[in-house]
Every structure is written in C-alpha cells, then in structure tokens.
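Chemist: mind folding the following:
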Amino acid sequence: MEIVKHPESRQLVRTVKASAYVFEDQNSKRLMSYIAQIAPSEATVLIIGETGTGKELVARQIHALSSRKNKPFVAVNCGALSDTLAEAELFGHERGAFTGAISNQVGWFEAAQGGTIFLDEIGDLSPSIQVKLLRILQENEVVRLGSRQTKKIDVRVIAATNIKLEEAVYAGNFREDLYFRLKVASLHILPLRLRIGDILPLAQHFIEDYSRSLKRPVPILSEEAERLLCDYHWPGNIRELENAIHHALLICKNGIIQSYDFQLTGFKHKLSLHDADLSIYQPAGQNLKQILFEWFEQGIEDLNEQLEAEITEAAYQYCHENQLHTAKLLGVSRNIIRARLIKHGLLSPNTRASTVS
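Modeler: Predicted coordinates for the structure are as follows:
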C-alpha cells in the first residue's frame, strides 16, 4: 500500500500500488510491445479492461517508459470522488471556497505537475467535471475552486474504464468530445481467462510474495491445482487469483497446494466465440475449432443461431461498435447488421442509428 500525502493538506490518500507486473502470455507480450510504442509520446491514453486486470500496472508502465518517469505519478480513483468534492480534489480550491476550506490546497492535477495523472473509473465523473476535464486537456490549465486565476500545468493524462464509454456517450452520461480526446491512444487489457499463459507465472509470483510475508517455506502447486488455475474462469481477474493464492498458503499442508485449498467455485469456464476475442492480437483459429468441438459434444440446439449471435457480437466489438464498419467486415448491409444486433440483444431497438453506434 502506497501512502501519498496531498500537498498543502494533512489528508492522507491511500492508493493500491501495482504489485504483480507479470505478462508472459503471448497476447500480453504483444500488448507490452504496443505500450513501448506509445509510452514515449505525450498522447493521452485510454485503458479499457475488466476490474482487476491490471490497468494501473499498465498506466505505471507507460509512465515509466516516458520522459516523465522521474516526475510524479498520481493515481486517482474517480469512482471514490463524490460530486461535491470531485472538483476540489482534482483541481484544488482556495481558502473560503466552501465551508471547511480553511486554507489553499492544490488539486491532484497540480500535484502531478510535470508527470502523469491516472484517472481510474473515468466513466464515473459527473457531466460538470467532464466539462472542466475537457478544458484542461485542451488548454493545459486549471482553475481552483473559488478562484478566477488560471494555472498552467504540464500533465499527461491516462484514463481507465471497465465500462463501455460508447454506450455512456449514447445514453448522454459521457461527453463525446471528451471520449475522443481521451482515446488518442487506446489499449484493451484482456481478462485473465484469455491470458492463460499469465496464470501460472502470476500464481508463482504471489506464492513467493506471500510466503515471504508469512515467513514460510515456498510451497509447490500440485498438477491438479495447476489444472484448476488454468481452467477457472477468474471473474475477479488478477485480484481474485491473488486472494485465492493467499488463502491457499494459509491452509495448505506438507508444502503442497492442492486444488481444494483455493476454495474456488470449481466450475470450468464454458468457452464462447466472445472469449476467443477475435479483436485482440492474434488469429483465433485453434480456439475457434476447440469451441466448436465443445459445442458439438454438448449438442447445442439452434447452432446456426448461436454462431450468428457470437460472430455478430465479435465483429461488432472488433469494429468498436461501429455498425457501418461491422457491416463491411461481414459483407452484409448495415440494415442487416442492425437487425441482427437487435435480434441478439446487442442493441436496443430505440438506439438511434449512427456511424459510431
């Protein structure tokens, strides 16, 4: 746990520090290569990924590979900021700006001067704060709450989200201009279930880490335990794996971690074309064949309908939910794509038609 003291404030803000920089899967290595390309630039970056996939780890790596590496890295959880305090926390405030403001205080943007600010859960910011954030990105200056004086800043912004910001834009909950301003460069961190090659190296990392902290000999994983780790769905991603390893170390016997020591639900993830993730980094031919074999064995009814639904969803995601591009990719008309999206529950019938929908 890293403790960061807010400048000009006695408040201690706690942020979870990245603890497991392990990327051994081929998909992850491709992601690291892409990060190495974009990190030296000054471009804003939007990181997309499920909760617990390591978005802050990636943000820190981008910072570490940039010319700002010796300057501050400030991580802010936007989901933890109330609407009433968000402006003061992010942009600072002047004495007397509100009840309890007994002194001037810099905000997190000023605290990150010369460095990088990481805005996690960016989709949780209120519309009014979104407007101010857009101005910062455009003008490189902030105005403290209660002040009319602008302050120039030099900060690189990296944002992260685990929601589909495109949907938030259409729902009117997120500004479209801010969305495009944030995703000058964007990257998608795959969930752990699609990074099979990372699972055992991560498990070993946590085993060694917690063994040191518990002052115990490092145990080994049984073959059955390894199989379970690789077969499990990991809905909580890396965080869930870390907690499972921690628990196993507390109760394992004879220096061997058995599968039942994890206390997981024990289900094996049912593969789908969606999980083959056709949009990310490598061909999915082998995964696709494996999925089809499993479906054949399961005797899935309406297989053609299931295939159409999965292919439509995968293509739609590959095209960043752009209906026109999806239609071109699949060689059909846009009206057909829209009908399929509605048919398979991927689009509301009331959603307005748009080339970016």
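
Chemist: alpha carbons only for contacts and neighbour counts from here, please
Modeler: Will do.

Chemist: quick one: contacts of the top helix by length along the chain?
Modeler: Criterion DSSP state H: the longest helix present in the chain is helix 196-214. Contacts to helix 196-214, defined as Cα atoms under 8 Å, 6 or more residues apart in numbering, come from residues 20, 22-26, 28, 192, 217-219, 226, 229-230, 241-242, 245-246, 249.

Chemist: beyond it, next helix or strand please.
Modeler: Downstream of helix 196-214, the next assigned helix or strand under DSSP states H and E is strand 220-221.

Chemist: from the contact counts, what lies against that next one?
Modeler: strand 256-257 (3 or more Cα pairs under 8 Å, 6 or more residues apart in numbering; DSSP states H and E).

Chemist: what's the spacing between the helix or strand following the strand it packs on and its chain's center?
Modeler: On the C-terminal side of strand 256-257, the closest following helix or strand by DSSP H and E is helix 273-276. Offset of helix 273-276 from its chain centre (Cα atoms, centre = their mean, to the nearest Å): 18 Å.

Chemist: tell me what helix 273-276 is packed against?
Modeler: By 3+ Cα pairs under 8 Å, 6+ apart, helix 273-276 packs against helix 285-298, helix 303-318.

Chemist: how about the shortest one: buried residues?
Modeler: The one in question is helix 285-298. Buried residues in helix 285-298, counting neighbours by 16 or more other Cα atoms under 10 Å, are found at 287, 288, 291, 292, 295.

Chemist: this one as well, want them side by side:
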Amino acid sequence: MSGKTTKDEPWEGFTKAILESISDGVFTVNREWMITSFNRAAEQITGISRDQALGRPCWEVLRSSMCQSQCALGYTLESGKPVIGKACYIIDSQGGRIPISVSTAMLRNSRGELVGGAETFRDLSEVERLRLELKGGLSTGNLVSHSPAMQKVLQIIPAVAASSSTVLILGETGTGKELAAKTIHSLGSKKDAPFVPVNCGALPDTLLESELFGYKAGAFTGAERDRPGRFAQAGNGTLFLDEIGEVSQALQIRLLRVLQEKAYDPLGSSRPEKTNARIITATNRDLEEMVRQKLFRQDLYYRINIVRIELPPLRHRKEDIPHLAQHFVDRFNRLQRKEVQGLTPEAVSLCMAYDWPGNIRELENIIERAFVLCSRGKIGIEHLPAELTLKDTEIPADFQTAKHILEARSIEKALEQTGNNKTRAARLLGMHKSTLHRKLKKLNIHTP
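Modeler: Below is the predicted model:
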C-alpha cells in the first residue's frame, strides 16, 4: 500500500481497508442507483459476490422489503437526512429471507457534490433466532415453530442432517415435508451439492423409471441421445423421493437395489452406474399398513425407515398459525407489491378455530385468495372463504350476528384447547387478555 489516497474514491487506501474489516455489510451507489462498491461482509451476508453486484441496480442485488415503496437510501438522497437502524429484510442468493437493520448516508466528493449514497446493513439473524426462543419459538434452518409438537421435530433435525442415513418423512398432505427435506439437506455436509426433488405420484411407472435412472440413446423410440436421470443429477447431493407410497412394486425392487448396492442401470444400458446421493423419502400414506396388505415391500420399507420424522398436522400446532399467516402475508406483499399489514384479530380467531385439513398449503392458498380481495390494510373476516366461517345454511342475514357467532365459536374452541386458561387462550387468539374478558362478557360466554 502506497499510503496515497484519493478523496473522490472512497474505496482507496485506509478507507477501503477499514470497510473490508468490519462485520457490517456496506455498499455505495451512484446517482443512477448502480452499485459502485460492495464490501466483504456484504458478500457474506447476501451470498452475492462483489463481481456479481458491481454495476447492477441495488434493488436487484439486495431485494429488500423496502425497495418498492420505502427505500431508506432514496429517502436520504431526497431529504438529506440519514436513516439509522431501520429494520427490514433482504432476499439472499439462495432465496432465503435475512432480517437486517439499515443505516444510510449521502456520498459526496471532495468538492461537496452529491455523487450517490452509502448504505450499511447488519445481519440480525441471530438476534431474530434469540427473539423467537424468548417468545417460545424455535428455529432450525428455514423451519420455525412455536408449537411444542413441532419443536420436538426441530430439535432432532440437526442430528439427522449430520448423519448420512436414509430418512423417511411422514405427514399429511401440505404439512411441509419437502421443506423439512430441504432443511436436512441444507444443514448437512452435502449442502453445496444439488437437492433434487421427485414427486413419485405425479408420473406413471414407465416415465418415473426413466426420470429416476435416465436412459441411453436408442433405449426406446424417440430416445435420440443419452439423458441423465435424477440420480445422476443429484450426484453427491440429496435425492428427495416424495410420495414414495405411490411407487409400484416393480419399481420398488429397483429402488431397493439402489439403496443396497448404491448402483442403478439407466434404461438401455448394460453397465451399472454408481450413485453417492443421500436418499430422503416422504409420504402421506400409512406404509406399515401398506406392508401388511402387501402393497409395499417390507424390505424396502426397512431400508427407507432408518430415520423417521413425523410432521404434525397444522391442527395440532395451532400456535404457529398467526406466524405462518404473517409469513405468507409478507411473501405475497413482495410478490404482488402490495402493502397488506396482516390479519385482524377476528380473522386470526377464525383461523385458530379451523381444523385445516389441507394444512400449511391450505393456509397459504387462503392467504393468497385474500390478497385478491384485500390490497391494503388488514385481512378481515370478509376476505376469508366460507369454509372458515359458516356453512351456507348457517349464515345469518345480519353480518354483525354472523361475526358474533364466529367470534364465540373461536373463543370457545381456544378455551377448550387451553383448559379454560384465559391467558393462554388470549395468546392463541392473538388478542390481549383484557380484550378476551370484554368479548366473554359481550358474547355471554360463561367459563368455569
């Protein structure tokens, strides 16, 4: 280092050394919002290299929740006032959401001319994790839960991820089996290798076989060149076989051989190929009963059932409903560029009273539907579908009467679930205890 610095180039000399050494992400933009500098911490937090970031608009790189309408750096450049410690989140290179705090400043040259702006951002992931734990929540990878039933699952996932054993994930449709599989993959030693999912129930046997094992040119009419299958695509990574219970017994024999010998035969090939992929399977069916009925091979069942994880249905983890609903609200706000603030207490109460036969996927679909009817403010009862409210034959003509019936049902169900503990019931319903007491009196609900 020569010691010579240029005031118009903030990345020169000692300034650059200091910015490279700090743990906060720092980037600068010019007047056209193109990134002109991107420090080492910014690379680590976002997962985006400096070469990928430089010369691109900052909103393409950071993908912040503030980019569309509440840009902190835009506010600073327009008003001349800095922003200090504003909370938001960004989307990293893997599509994950990272909570950060942002501070901004104007960037001037040696002549005092405004040449752009500077933004620093601090990764709050650890702070968010501790906050969830203090609130009774637990986070493992992309899985977060406040439910005791789900937390037992989250506690064992790191140990499962550290092993190389085959995993069987059980759960009803829509409980998040693929997300659990992705979490196991992302926490394991194969995290930098591919994660390849296959829905075994979506394809007939002949297509599924070629999809899994691939084929050689000339194996059948139309096979003009070699095509690698999903085992080859997974390489040293993870192959996730969803709906394994839908696989025919003929194909079960071939899968058993792969698990036993770590080898498979592409269609039309006379030479086996090796695989080092970790196998994770999942199903919503009762495989033990299928084995008893001789619909599923017992030897294959033992092979895939080395480690078993059972995901509870949403009706058994209702503590997570308000947090999952807000997660989907945040997601659809980003996708649809809306500013929906969340759900009203009455809407949350309805969600808590519903049994969710479609589980998390059904909740996601209902929030997406609500976004069609609600573009700002909060999602209320009027934005929710009939299955969450009353059967058509039970809906009173007076909306206020219907609302009171719905509130009473949800409150009674929350009290039943908590053994008439009003503090816990209020927490389940997403309201203050004093609000619950007022509603009990107003709705004439008597408790022991």
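
Chemist: of the contacts of helix 196-214 of structure 1, buried ones?
Modeler: For the contacts of helix 196-214 of structure 1, a burial check counting by 16+ other Cα under 10 Å picks out 20, 22-25, 28, 192, 218-219, 226, 229-230, 241-242, 245-246, 249.

Chemist: in helices, which of those appear?
Modeler: Using DSSP H, 28, 226, 229, 230, 241, 242, 245, 246, 249 are the members of these that sit in helices.

Chemist: quick check: the farthest pair among those residues?
Modeler: Maximum pairwise distance among these (Cα to Cα): 26.9 Å, between 28 and 249.

Chemist: show me the strands in structure 1, by range?
Modeler: For structure 1, strands defined by DSSP state E occupy the ranges 2-5, 12-15, 45-48, 73-77, 116-120, 141-143, 150-152, 156-161, 185-188, 220-221, 256-257.

Chemist: buried deepest among those strands, which one?
Modeler: Of all the strands of structure 1, strand 116-120 has the most neighbours on average by mean count of other Cα atoms under 10 Å, namely a mean of 26.

Chemist: helices and strands around it, which ones?
Modeler: By 3+ Cα pairs under 8 Å, 6+ apart, strand 116-120 of structure 1 packs against helix 55-64, strand 73-77, strand 156-161.

Chemist: so that strand matches what in structure 2?
Modeler: Residues 238-242 of structure 2 are where strand 116-120 of structure 1 lands when matched by TM-score structural alignment.

Chemist: okay if I get the buried residues of helix 285-298 of structure 1 as a markdown table plus distance to residue 341 of structure 1?
Modeler: Listed next are the buried residues of helix 285-298 of structure 1 as a markdown table, based on distance: Cα to Cα, whole Å:
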| residue | distance to residue 341 of structure 1 |
| --- | --- |
| 287 | 24 |
| 288 | 21 |
| 291 | 22 |
| 292 | 22 |
| 295 | 22 |
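
Chemist: how about those, which pair is most distant?
Modeler: Spanning the widest gap among those are 287 and 295, at 12.3 Å by Cα to Cα.

Chemist: so the longest helix of structure 1 matches what in structure 2?
Modeler: The aligned range for helix 196-214 of structure 1 is 318-336, by TM-score structural alignment.

Chemist: now do the matching stretch: distance to the chain's middle.
Modeler: Taking the mean of its C-alpha atoms, stretch 318-336 of structure 2 sits 10 Å from the chain's own mean (Cα atoms, centre = their mean).

Chemist: also stretch 326-342 of structure 2?
Modeler: Stretch 326-342 of structure 2 sits 14 Å away from the centroid of its parent chain (Cα atoms, centre = their mean).

Chemist: what does stretch 215-228 of structure 2 give?
Modeler: Its chain's C-alpha centre and that of stretch 215-228 of structure 2 lie 37 Å apart, by Cα atoms, centre = their mean.

Chemist: can you check which part of structure 1 it sits on?
Modeler: Mapped onto structure 1 using TM-score structural alignment, stretch 215-228 of structure 2 covers residues 93-106.

Chemist: measure the matching stretch end to end?
Modeler: Counting by Cα to Cα, to the nearest Å, you get 7 Å between the two ends of stretch 93-106 of structure 1.

Chemist: how about stretch 213-221 of structure 2?
Modeler: By Cα to Cα, one end of stretch 213-221 of structure 2 lies 17 Å from the other end.

Chemist: continuing past the host helix or strand of residue 107 of structure 2, what's the next helix or strand?
Modeler: Per DSSP H and E, residue 107 of structure 2 falls inside strand 97-108. Downstream of strand 97-108 of structure 2, the next assigned helix or strand under DSSP H and E is strand 114-123.

Chemist: need the next SSE after that following strand, C-terminal direction.
Modeler: Once the chain leaves strand 114-123 of structure 2, the next helix or strand it forms, by DSSP H and E, is helix 125-134.

Chemist: tell me the angle that next one makes with strand 97-108.
Modeler: Put simply, helix 125-134 of structure 2 runs at 140 degrees to strand 97-108, going by axes from the mean of the first three to the mean of the last three Cα atoms, to 10 degrees.

Chemist: quick revisit: and the match of strand 116-120 of structure 1, how far from structure 1 on average?
Modeler: Taking mean Cα distance after the TM-score superposition for structure 1, the mean distance separating stretch 238-242 of structure 2 from the aligned residues in structure 1 is 0.3 Å.

Chemist: just give me the residue right at the centre of structure 2.
Modeler: Centroid-nearest residue in structure 2, with Cα atoms, centre = their mean: residue 142, separated by 5.4 Å.

Chemist: let me know whether residue 300 of structure 2 touches residue 250 as I believe.
Modeler: No. When contacts are counted by Cα atoms under 8 Å, residue 300 of structure 2 is not listed as touching residue 250 (11.8 Å).

Chemist: alright, calling it a day.
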